[in-house]
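Engineer: next come a sequence and a model predicted from it.
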Amino acid sequence: MSPLLCYALPALGTYVILSIFFLRRPRLLHTPQVQAFCVRLGAHRGGSGERLENTVEAMENALAQRADLLELDCQLTRDGVVVVSHDENLLRQSGLARDVGSLDFEDLPLYKEELEVYFSPGHFAHGSDRHMVRLEDVFQKFPRTPMSVEVKRENEELIHKIADLVRHFDRNEITIWASEKSSVMQKCKAANPEMPFSFTLSRGFWVLLLYYLGLLPFIPIPERFLISFLPTIINRSYFPFSCPGLNQLAAVASKWFIMRKSLIRHLEERGIQVIFWCLNEESDFEVAFGLGATGVITDYPTALRRYLDSHRATS
């Protein structure tokens, strides 16, 4: 055996042992992050399977089911009003082929009388409330309700207005910055660094890489939330690609890479809440909580509340 191998093999063995040891005992290296709230039940777009998405009526319905979190998306109108809307273009939501940013708030159309539930194809939501709502009004109506606010594009005016509203309503600890793009998240954190924030896509891949390299136990993590899709919903209710073959490949690959109890347990031990979206079936609730997830984001808060209450009663 060469001298290099004589040193390399013991060093590699020691590294592997230490990595596994600290993966299971992260608190020996890291003080767990303190969270102001815990998410078991999150309402996607305010609970868009039971009422029209992102309306006050949907949010009130979700909170009647003791939702811990409202998941919202924001856009900016032409006259500078932050509104709660998933889409920039209003065609799907209202039938009007105009962008939110091309209209003043007072000119925004009503939602359609029914909207298909995105993560439950073939199912439709209805409601008596069809009005788009200002983020300011949501903060005022639900002052102590935790919310996740997603910003999809690098709109600095929108980001700074959200940050200012959060400060104005004293919501720094209970409002989460969310974005898939790291460039957007950097601007969000700069606008209000006191707000907790979730992983972006690239940061999520980075954590997976560190996990498989055995380096994750030794690296600081500033994020407080990992809000991720559950791989088992790909090709069932979530179709990230237009090609069925790519969706099938994504389902298999992501299931193998992401659904690791040891990874989720490690993050939880470090005070990072792991929340899976967007789950609308009891079988998916079972999978998510079976993996050790903190919580679930759903379009159907009543169904998830029923599941949580029944399992608390039998546990």
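Structural biologist: Sure, I can see it. Residues are numbered from 1 along each chain as shown.
Engineer: going by C-alpha atoms from here, please, whenever you check contacts or count neighbours.
Structural biologist: Will do.
Engineer: for the chain, what spans make up the strands?
Structural biologist: Assigned by DSSP state E, the strands in the chain fall at 41-44, 69-76, 82-84, 114-116, 124-126, 133-134, 147-150, 175-178, 225-229, 273-277, 295-298.
Engineer: buried set for the top helix by length along the chain?
Structural biologist: Looking across the chain with DSSP state H, the single longest helix is helix 3-24. Applying a neighbour-count criterion of 16 or more other CA atoms under 10 Å, one finds 18-19, 22-24 buried in helix 3-24.
Engineer: burial count for Pro196?
Structural biologist: Pro196: 21 surrounding residues under other CA atoms under 10 Å.
Engineer: and Ser283, by the same measure?
Structural biologist: Neighbours of Ser283 using other CA under 10 Å come to 9.
Engineer: relative to Ala303, how far out is it?
Structural biologist: 12 Å (CA to CA, to the nearest Å).
Engineer: and what of Leu52?
Structural biologist: According to CA to CA, Leu52 stands 17 Å off from Ala303.
Engineer: ditto for Ala288
Structural biologist: Separation of Ala288 from Ala303 (CA to CA): 15 Å.
Engineer: the two: which is more packed in?
Structural biologist: Using other CA under 10 Å, the more surrounded residue of Ala288 and Ala303 is Ala288, with 23 against 16.
Engineer: so what's the more buried one up against?
Structural biologist: 230, 276, 295-296 (CA atoms under 8 Å, 6 or more residues apart in numbering).
Engineer: included below, for side-by-side comparison, is a second structure:
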Amino acid sequence: MTLILAHRGYAAEYPENTLLAFKEAEKAGAEGLELDVQMTRDGELVVIHDEKVDRTTDGTGLVKDYSLKELKKLDARFKFEALPKKELIPTLDEVLEWLSGTKLVCNIELKNSIITYEGMEEKVINMVRAYDLSDRIIISSFNHYSIVHSYLLAPEIEIAPLLSEGLYMPWIYAQSIKAKGFHPHWRAAPDQIVRASLESGIEVRPYTVNKETELERLFKVDCSAIITDDPAKARRIREKINRPE
């Protein structure tokens, strides 16, 4: 069965990368989450996609210039002002503590392609191990040096390279860096690439799959997982496709 991973949580209906969005994704029937990690000025791991806080909060400036205490004063509701209360930027620690009480898998994307956060890999791995979640975590990044470094530090935690463009025989590349899967943009995951990868024992988890036609296609080709903003919609489509005639 193709797993449904909620991209930044249930981002279609709730503020992305917040505990609210993650909890609602679980309620909507997602089997897992995808989230992003940046680092504060005082070296804390926080769950936010952009290097800047401007798009998703009422603050301005770079995450790396804020202390955790300063970041926690911001409101992460952004375009969901109708929500009754302020949403905070969560720490990775807070998310993993909640996650440990669920059965969800979690793809942690290291956001270190633009800003190189010193020691980020070690901090993430130590936290994953502290919560005994190594078998439910996938570490991904567009910075492939970083995920290879992560694998060398913790071979028991799965890694997956993110690919924004098509790659020739991506399953061979994944095998070469000891990844059990890769996460391509959905346009870089045509049926033949998905099939060849799966036949080679390499999992394919495309992002960010929101179009009904693409969801249907990837469910029909038995893709390992899809990463989507709308887990409820994805679940409806998966149930429709898997329903016996």
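Structural biologist: That came through, no problem. It should be emphasised that the depicted structure is a prediction, and the values quoted were computed from it without experimental measurement.
Engineer: got a TM-score for the two of them?
Structural biologist: Aligned and superposed, the two chains score 0.85 in TM-score terms (TM-score structural alignment, normalised by the length of structure 2); 236 aligned residues with a CA RMSD of 2.6 Å.
Engineer: which parts of the stretch 151-300 of structure 1 are helices?
Structural biologist: In the stretch 151-300 of structure 1, the helices defined using DSSP state H, counting those that start in this stretch lie at 156-168, 182-191, 201-213, 244-258, 261-269, 282-290.
Engineer: check which residues of the fourth one are buried.
Structural biologist: In this case it means helix 244-258 of structure 1. By 16+ other CA under 10 Å, the buried positions in helix 244-258 of structure 1 come out as 247, 250-251, 255, 258.
Engineer: list the contacts of the residue sitting nearest the centre point of structure 1.
Structural biologist: Nearest residue to the geometric centre of structure 1 (CA atoms, centre = their mean): Ile227, 3.5 Å. Ile227 of structure 1 makes contacts with 198-199, 274-277, as judged by CA under 8 Å, 6+ apart.
Engineer: one step back: what range in structure 2 matches the longest helix of structure 1?
Structural biologist: Using TM-score structural alignment, none of the residues of structure 2 align to helix 3-24 of structure 1.
Engineer: just checking, what packs against that helix?
Structural biologist: Contact analysis of helix 3-24 of structure 1 by 3 or more CA pairs under 8 Å, 6 or more residues apart in numbering; DSSP states H and E lists helix 261-269 as its packing neighbours.
Engineer: excluding its backbone neighbours, what's nearest the equivalent of Asn89 of structure 1 over in structure 2?
Structural biologist: Alignment note (TM-score structural alignment): Asn89 of structure 1 maps to Lys52 of structure 2. Spatially, and ignoring its direct neighbours in sequence, Lys52 of structure 2 is nearest to Leu62 (4.2 Å; CA to CA, 6 or more residues apart in numbering).
Engineer: right, and that neighbour touches Arg55 too?
Structural biologist: No: Leu62 of structure 2 is beyond contact range of Arg55, at 11.1 Å (criterion: CA atoms under 8 Å).
Engineer: give me the neighbour count for the counterpart of Arg40 of structure 1 in structure 2.
Structural biologist: Superposed on structure 2 with TM-score structural alignment, Arg40 of structure 1 falls opposite Leu3. Neighbour count for Leu3 of structure 2, taken as other CA under 10 Å: 20.
Engineer: so what's Leu3 of structure 2 up against?
Structural biologist: By CA under 8 Å, 6+ apart, Leu3 of structure 2 lies in contact with 30-32, 224-226.
Engineer: what do you get for Lys103 of structure 2?
Structural biologist: Contact analysis of Lys103 of structure 2 by CA under 8 Å, 6+ apart lists Glu31.
Engineer: that one and Asn126 of structure 2, how far apart?
Structural biologist: In terms of CA to CA, Lys103 of structure 2 sits 20 Å off from Asn126 of structure 2.
Engineer: and if you look at Asp135 of structure 2?
Structural biologist: Relative to Asn126 of structure 2, and taking CA to CA, Asp135 of structure 2 is found at 14 Å.
Engineer: common neighbours of the two, please.
Structural biologist: Counting by CA under 8 Å, 6+ apart, nothing touches both Asp135 of structure 2 and Asn126.
Engineer: circling back: relative to Ser48 of structure 1, which of the helices of the stretch 151-300 of structure 1 is closest?
Structural biologist: helix 282-290 (17.0 Å; CA to CA).
Engineer: in structure 2, what range does the closest one match?
Structural biologist: So helix 282-290 of structure 1 sits over residues 212-220 in structure 2, by TM-score structural alignment.
Engineer: how far apart are that stretch and its match in structure 1?
Structural biologist: By mean CA distance after the TM-score superposition for structure 1, the fitted stretch 212-220 of structure 2 averages 1.8 Å away from its aligned residues in structure 1.
Engineer: could you list the buried residues of that stretch?
Structural biologist: In stretch 212-220 of structure 2, counting by 16+ other CA under 10 Å, buried: 215-216, 218-219.
Engineer: and for stretch 130-145 of structure 2?
Structural biologist: 133-134, 136-144.
Engineer: in contact with the residue nearest to Glu214 of structure 2 when sequence neighbours are not counted, which residues?
Structural biologist: Using CA to CA, 6+ apart and skipping residues adjacent in sequence, the residue nearest Glu214 of structure 2 is Trp186, 7.8 Å away. By CA under 8 Å, 6+ apart, the contact list for Trp186 of structure 2 reads 206-209, 214.
Engineer: about what we covered before: corresponding residue for the residue nearest to Lys52 of structure 2 in structure 1?
Structural biologist: Under TM-score structural alignment, Leu62 of structure 2 pairs with Asp99 in structure 1.
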